[in-house]
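Chemist: Sequence and predicted structure are below.
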Amino acid sequence: MMNLPDYIPNIHPLIIHFPIVLIPLGFVVHLICVFLKRMDEFRFPIGLLYLAATASSSAAFLSGRQAADTVSVLAQANLVLSEHADLALWTLSISVTVTLLYGLWLRSKDLSFLPWVVLALSLVNIGFLVVTADHGGQLVYRFGTGVSLPKEKPAIPQKNEQVSAITTNPDGSWKWESQLENSQNNFSEFYFIDGNSDDIQSDSKKNGLFSIIKPLSFVLKKTVADLQVEVKLDLSEFNGDVSILHHYQSMEHYDFLEISPGKITLGRVENGKRNEMDSKNLQVDGWITLKAIGSGRHFKGYLDEKLVVHGHAPAFDSGSVGLWVNGTGTLGLISIETIILKHN
């Protein structure tokens, strides 16, 4: 395995410049040869350029997926990251199509229109390449992805005369925090799907510890599209599983990140049917941070800032965020934070 310097977290930066050069180069050489009527002389070198562009695009796409799964990403960078991945897939797909069509023309010169089709697609691909590279540049130079990360702006809570466990940002992002001194207000602002706030008894001496007497689920009735949800909890004395619910519309339609004894699962319930996108066997102990991200068709689950599950599905309509606490016992729950992801 290649040993990289400490300042290079992955091989993606070393590979990405090859398709950036080869995709436009293939188009330019092909175009010049067409207008100079020298296609017969250079038809195979042009084919090699297109093939090299496709191979390097494949390497860049695969290394980019690996990089996205290993580097730390700011919350607001996830939207750009998802779009970057989608654009890269389009760029790779067009490169493959261009190479296949050019190869078809080499084998059957009767299809005289194919070189023009290839040129048109190559030009379109350059457009996708430019936008893809722009998103990649934003990830590095705007959000510091893979380098020294800038600190996120702290939440600015709305002024509220009443004591509330929830603070809200002007953009709609919100954070719930357990309150020991005002425990009666801990869950008063949530809508309970199953059970009610009386089913959660707060420990009178230790903040963030709750006695769960029966399974329950609750959401905050604020709809969110692209988001990051971060929950700090302790399952050491809890018997059951806990799920972050997001894009919740009903118990028939929602996305989830579930942690259960020995396993973490990323999935979706659609039309009442449970579909698992990804899962991983693991053991946890003590306080943990569970994070779910839903951005476009990209879904991720983190445990203590480490990506553990990753899946793809069509984007759901905006929905609510909450928890499904499926079990009984003492649950440690310090905070639930929802960050809305959007372009600034």
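Modeler: Noted; the coordinates are in hand.
Chemist: Please count neighbours and contacts with C-alpha atoms only from this point.
Modeler: Noted.
Chemist: After whichever strand or helix holds Ala53, heading C-terminal, what element do we hit next?
Modeler: Assigned by DSSP states H and E, Ala53 belongs to helix 39-68. Heading C-terminal from helix 39-68, the first helix or strand you meet, by DSSP H and E, is helix 77-107.
Chemist: Check which helices and strands that following helix sits against.
Modeler: In terms of contacts (3 or more Cα pairs under 8 Å, 6 or more residues apart in numbering; DSSP states H and E), helix 77-107 is packed against helix 39-68, helix 114-137, strand 287-295.
Chemist: wait, which of these is closest to Leu227?
Modeler: Among the helices and strands packed on helix 77-107, the nearest to Leu227 by Cα to Cα is strand 287-295 (5.5 Å).
Chemist: Which elements pack onto the closest one?
Modeler: Packing partners of strand 287-295 (3+ Cα pairs under 8 Å, 6+ apart): helix 77-107, strand 227-250, strand 298-303.
Chemist: Now for Thr223: which residues touch it?
Modeler: When contacts are counted by Cα atoms under 8 Å, 6 or more residues apart in numbering, Thr223 touches His247, Ser318, Gly319, Ser320, Val321.
Chemist: okay, now the one to match up with it:
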Amino acid sequence: MFEGFPNLHPLVVHFPIVLLLLALLSQVLAVCYIRYRQKLNIVTFVLLLLGTVGAFAATQTASHISGDADEAAFAVFDTHQHYAWISLWLAGITTVVRFVALRCRKVIWTNYLIVILLISLSVTLFITGHHGARLVYQYGVGPKSNGALMK
């Protein structure tokens, strides 16, 4: 569907990453500053929701990646996709937990659970990004490449 737009994935993927990492920052602030906790929890939810929708869009644009590839590049691509899906699932689960926790205001321990989930999400985002960078810089996969990385 997006084969005519080889640079779409890099354009779409970076904005949700920033939103999801900012969600971690706002949730940590919500844990630290009790006075502003409810407002920061709402900010965290909005960032998570937008980041999750953006992450879904990023996973949908990844199938068109172009470039000359060997077996090692396919292995890195599979790992990249695997961690991208883990990141998407973690983002979705964290968004749902944050929404439920907003409805049940007296459940304070969920703030710590959400911080743990967001740290886990950040780790999977970094691993995904590392493998994406390997595809671009080590294997030449991307919009300026000549071939196609398709199975």
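Modeler: On my side now, so go ahead. These figures come from a predicted structure and were not determined experimentally.
Chemist: Tell me how they score on TM after superposing.
Modeler: Aligned and superposed, the two chains score 0.87 in TM-score terms (TM-score structural alignment, normalised by the length of the second structure); 147 aligned residues with a Cα RMSD of 2.3 Å.
Chemist: Reformat the helices and strands packed on helix 77-107 of the first structure as CSV; add distance to Val242 of the first structure and mean neighbour count.
Modeler: Formatted as CSV, those follow (distance: least, Cα to Cα, whole Å; neighbours: other Cα atoms under 10 Å):
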stretch, distance to Val242 of the first structure, mean neighbour count
helix 39-68, 26, 19
helix 114-137, 35, 18
strand 287-295, 10, 22
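Chemist: Relative to Glu177 of the first structure, which of the ones you listed is closest?
Modeler: strand 287-295 (13.8 Å).
Chemist: Dump the helices and strands packed on helix 77-107 of the first structure to a markdown table, plus distance to His17 of the first structure.
Modeler: Listed next are those as a markdown table, based on distance: least, Cα to Cα, whole Å:
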| stretch | distance to His17 of the first structure |
| --- | --- |
| helix 39-68 | 9 |
| helix 114-137 | 10 |
| strand 287-295 | 27 |
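Chemist: can you tell me which of these comes nearest to Val21 of the first structure?
Modeler: Closest approach to Val21 of the first structure among those is made by helix 39-68 (8.3 Å; Cα to Cα).
Chemist: you'd agree Ser82 of the first structure is up against Phe299?
Modeler: No: using Cα atoms under 8 Å, Ser82 of the first structure makes no contact with Phe299, being 9.3 Å away.
Chemist: what secondary structure does the most far-flung residue of the first structure relative to its centre sit in?
Modeler: Seen from the C-alpha centroid of the first structure, the residue lying at the greatest distance (Cα atoms, centre = their mean) is Lys37, 47.5 Å away. The three-state label given to Lys37 of the first structure by DSSP: H, G, I helix; E, B strand; the rest coil is coil.
Chemist: swap in Ile23 of the first structure?
Modeler: The three-state assignment at Ile23 of the first structure reads helix, by three-state DSSP.
Chemist: Number of residues surrounding Arg107 of the first structure?
Modeler: 10 (other Cα atoms under 10 Å).
Chemist: Pull up the gap between it and Lys37 of the first structure, please.
Modeler: Distance from Arg107 of the first structure to Lys37 of the first structure, counting by Cα to Cα, to the nearest Å: 19 Å.
Chemist: re the thing from before, of Ser82 and Phe299 of the first structure, who's got more company?
Modeler: Neighbours per residue (other Cα under 10 Å) separate Ser82 of the first structure from Phe299, with Phe299 holding more: 26 against 19.
Chemist: Correct me if wrong: that one contacts Ala292.
Modeler: Yes: Phe299 of the first structure lies in contact with Ala292 (Cα under 8 Å); the separation is 7.5 Å.
Chemist: Work out for me the element Asp255 of the first structure sits within.
Modeler: With elements taken from DSSP H and E, the one containing Asp255 of the first structure is strand 253-260.
Chemist: ok, back up a step: in JSON lines, list the helices and strands packed on strand 287-295 of the first structure along with distance to Leu220 of the first structure.
Modeler: Output for these, formatted as JSON lines (distance: least, Cα to Cα, whole Å):
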{"stretch": "helix 77-107", "distance to Leu220 of the first structure": "22"}
{"stretch": "strand 227-250", "distance to Leu220 of the first structure": "10"}
{"stretch": "strand 298-303", "distance to Leu220 of the first structure": "21"}
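Chemist: Quick check: which of the ones you listed is nearest to His12 of the first structure?
Modeler: Comparison of these against His12 of the first structure by Cα to Cα identifies helix 77-107 as nearest, at 12.6 Å.
Chemist: Which residue numbers in the second structure does that closest one align to?
Modeler: Mapped onto the second structure using TM-score structural alignment, helix 77-107 of the first structure spans residues 73-103.
Chemist: Could you give the separation of the matching stretch from the chain centroid?
Modeler: In terms of Cα atoms, centre = their mean, to the nearest Å, the centre of stretch 73-103 of the second structure is found 6 Å from the chain centre.
Chemist: now the next helix or strand after the strand holding Asp255 of the first structure against strand 253-260, angle please.
Modeler: Sequence order places strand 263-270 as the next helix or strand after strand 253-260 of the first structure, per DSSP H and E. If you take axes from the mean of the first three to the mean of the last three Cα atoms, to 10 degrees, strand 263-270 of the first structure sits at 170 degrees to strand 253-260.
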